[in-house]
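Undergrad: Using only what follows, build the 3D model:
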Amino acid sequence: MQKKNFNKKNLIISGSILIFFMSLMIYALKQDPNFTPSQLVGEKAPIISAPISQGGSFNSENSFNKGRWVVLNFWSSYCVVCRSEAPEIENFYQTISLNSATNPELVSINIQDDKEAISQWQSNYGQTFPVVQDTKGLISIQYGVTGTPETFFIDKNSIVRYRIAGAVNKNIILKFIDWLEKNPNSSQDDATKALMNMRNNS
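TA: You can find the predicted model right below:
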């Protein structure tokens, strides 16, 4: 009788522990990764010096702190979400970045693909912008990139203001930059909530 009660007690404890850990897993999966802000937020954007897949090289000192926002978009060819984002990034580049020298500048950074893979990707998705090659993943390490796509918003003073984990589109980029400009002292939680509202209403 005692053995039976002991087994029943063990079963209840084991079941409770299992339910607890399953609840933790479900909770974690529901969390927006943007609620875990980049440690670079509020800091000067790290300098980038790297080759461009189409030829030449990129140095961020020619882009950062030049009186315009910089939208730093990290992507890779093995990223499924990047496929749906690709046309939006081209749309932003063509209609915004190229339209005025004071509009936000797009800097596209590919992680660890070779030139052929980047060229094939751009051909498939009709992309025309230059792509900075992070061949060894060192730039993504500098920026603390944990997955692709990730997009960093760097203000006119070369300060990292926010990092979006996940896909973006032209409207979200423009609305979010506008919000960041109007709320220079906002907390990361406030910025994330504003972003979520924009996504829900887009």
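
Undergrad: contacts, neighbours, all on C-alpha from now
TA: Noted.

Undergrad: Identify the residue spatially nearest to the residue nearest to the spatial centre of the chain, adjacent ones excluded.
TA: Taking Cα atoms, centre = their mean, the centroid of the chain lies closest to E150, which sits 1.6 Å from it. Closest residue in space to E150, ignoring its immediate chain neighbours: A165 at 4.7 Å, by Cα to Cα, 6 or more residues apart in numbering.

Undergrad: Now for V131, how many residues are close by?
TA: By other Cα atoms under 10 Å, the residues close to V131 number 27.

Undergrad: same check, this time on the one 3 residues further on
TA: Burial of D134 is recorded as 24 neighbouring residues (other Cα under 10 Å).

Undergrad: Can you name the residues that contact G42?
TA: Counting by Cα atoms under 8 Å, 6 or more residues apart in numbering, G42 makes contact with 159-161.

Undergrad: And it, how far from K193?
TA: 18 Å (Cα to Cα, to the nearest Å).

Undergrad: what's the answer for I26, then?
TA: Look at I26 and K193: by Cα to Cα, they are 21 Å apart.

Undergrad: the more surrounded of these two?
TA: K193 (13 against 10).

Undergrad: this one next, for a side-by-side:
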Amino acid sequence: MTKKMFGLITVAILIAIMIAGLVKKNIDTEESFSSEQRGVDLLETTAEEGLTQGDMAPDFTLTTVDGKKVQLSELKGKKVIVNFWATWCPPCKAEMPHMQNYYDEFSQDENVEILAVNLTSGDKVESVQNFVKDYGLTFPIPMDEEGMVGQTYEAITIPTSYMIDSNGRIQNKVVGPMDENMIKEFVSNLD
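TA: Sure, this is the predicted structure:
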């Protein structure tokens, strides 16, 4: 075997090892993302980890992007999705059309309200207004200008959504983007 042939075989083996490593990394990343999308099982969290299933959802009052006041506790009797997002977040952009479709098709029949809380401390109000217009959003968009509500709800990764039952209790937390089927499934499990 010549040196040239040996060199070519060595290079081919190294390339194969690199490709295998990249494929494995992509598979691990994909599995990690899909498990994030399923939500966090709040039955398995402890009090030290923050909000848990069955806790009363912390009340808040915020002003929406169109200037109306919204208070979470006033929605008692409805199922509520509290979603935390920002205009610069690609997964949030992907999720919004699904939330709007769900809101248009099912929210009244299911007695559901969506509060898409914009983490305005990282966004400009004009950006939020443009986003709402561009995406044709009709559900309330409360503005968390101080970031306090997002902090209370521990919305570190966005989007993050809390599923709150008609009694005002947290039933689930979803970290990552949701599609319509996920929303339907989570809402169907609320009282």
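
Undergrad: TM-score for the pair, please.
TA: These two chains, once laid on top of each other, score a TM-score of 0.71 by TM-score structural alignment, normalised by the length of structure 2; 152 aligned residues with a Cα RMSD of 2.4 Å.

Undergrad: mind listing the helices for structure 2?
TA: 3-37, 90-110, 125-135, 148-152, 180-188 (DSSP state H).

Undergrad: how about TSV for those, with distance to K76 of structure 2 added?
TA: Compiled in TSV, those are given as follows (distance: least, Cα to Cα, whole Å):
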stretch	distance to K76 of structure 2
helix 3-37	27
helix 90-110	14
helix 125-135	26
helix 148-152	18
helix 180-188	15
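
Undergrad: OK, contacts around the residue mapped onto P97 of structure 2 from structure 1?
TA: Mapped onto structure 1 by TM-score structural alignment, P97 of structure 2 lines up with P87. By Cα under 8 Å, 6+ apart, the residues touching P87 of structure 1 are 125-127.

Undergrad: Can you tell me which of those has the largest number of neighbours?
TA: Q127 (19 neighbours).

Undergrad: how far away is the residue mapped onto that one from structure 2 from L42 of structure 2?
TA: Under the alignment (TM-score structural alignment), Q127 of structure 1 pairs with L137 of structure 2. Distance of L137 of structure 2 to L42 of structure 2, computed by Cα to Cα: 29 Å.

Undergrad: for W88 of structure 2, same thing?
TA: Taking Cα to Cα as the measure, W88 of structure 2 falls 28 Å from L42 of structure 2.

Undergrad: and those two? which has more neighbours close in?
TA: More crowded of W88 of structure 2 and L42, by other Cα under 10 Å: L42, with 18 against 13.

Undergrad: Tell me who's in contact with that one.
TA: The contact partners of L42 of structure 2, taken as Cα under 8 Å, 6+ apart, are 52-53, 171-173.

Undergrad: Surely the residue nearest to E150 of structure 1 touches P33?
TA: Yes - the pair A165 of structure 1 / P33 is scored as a contact, 6.4 Å apart, by Cα atoms under 8 Å.

Undergrad: re the thing from before, and the contacts of P87 of structure 1, which is closest to G15 of structure 1?
TA: Within these, proximity to G15 of structure 1 (Cα to Cα) peaks at Y125, which comes in at 49.6 Å.

Undergrad: The closest one contacts A86, correct?
TA: Yes - assessed by Cα under 8 Å, Y125 of structure 1 is found in contact with A86 at 6.5 Å.

Undergrad: what about S32 of structure 2, neighbour count?
TA: Neighbour number of S32 of structure 2 under other Cα under 10 Å is 11.

Undergrad: How about the one 3 residues further on?
TA: The tally of other residues near S35 of structure 2 (other Cα under 10 Å) stands at 12.

Undergrad: Check F60 of structure 2 too.
TA: For F60 of structure 2, the tally of surrounding residues (other Cα under 10 Å) stands at 14.

Undergrad: Quick one: map it onto structure 1.
TA: Counting by TM-score structural alignment, F60 of structure 2 corresponds to I48 in structure 1.
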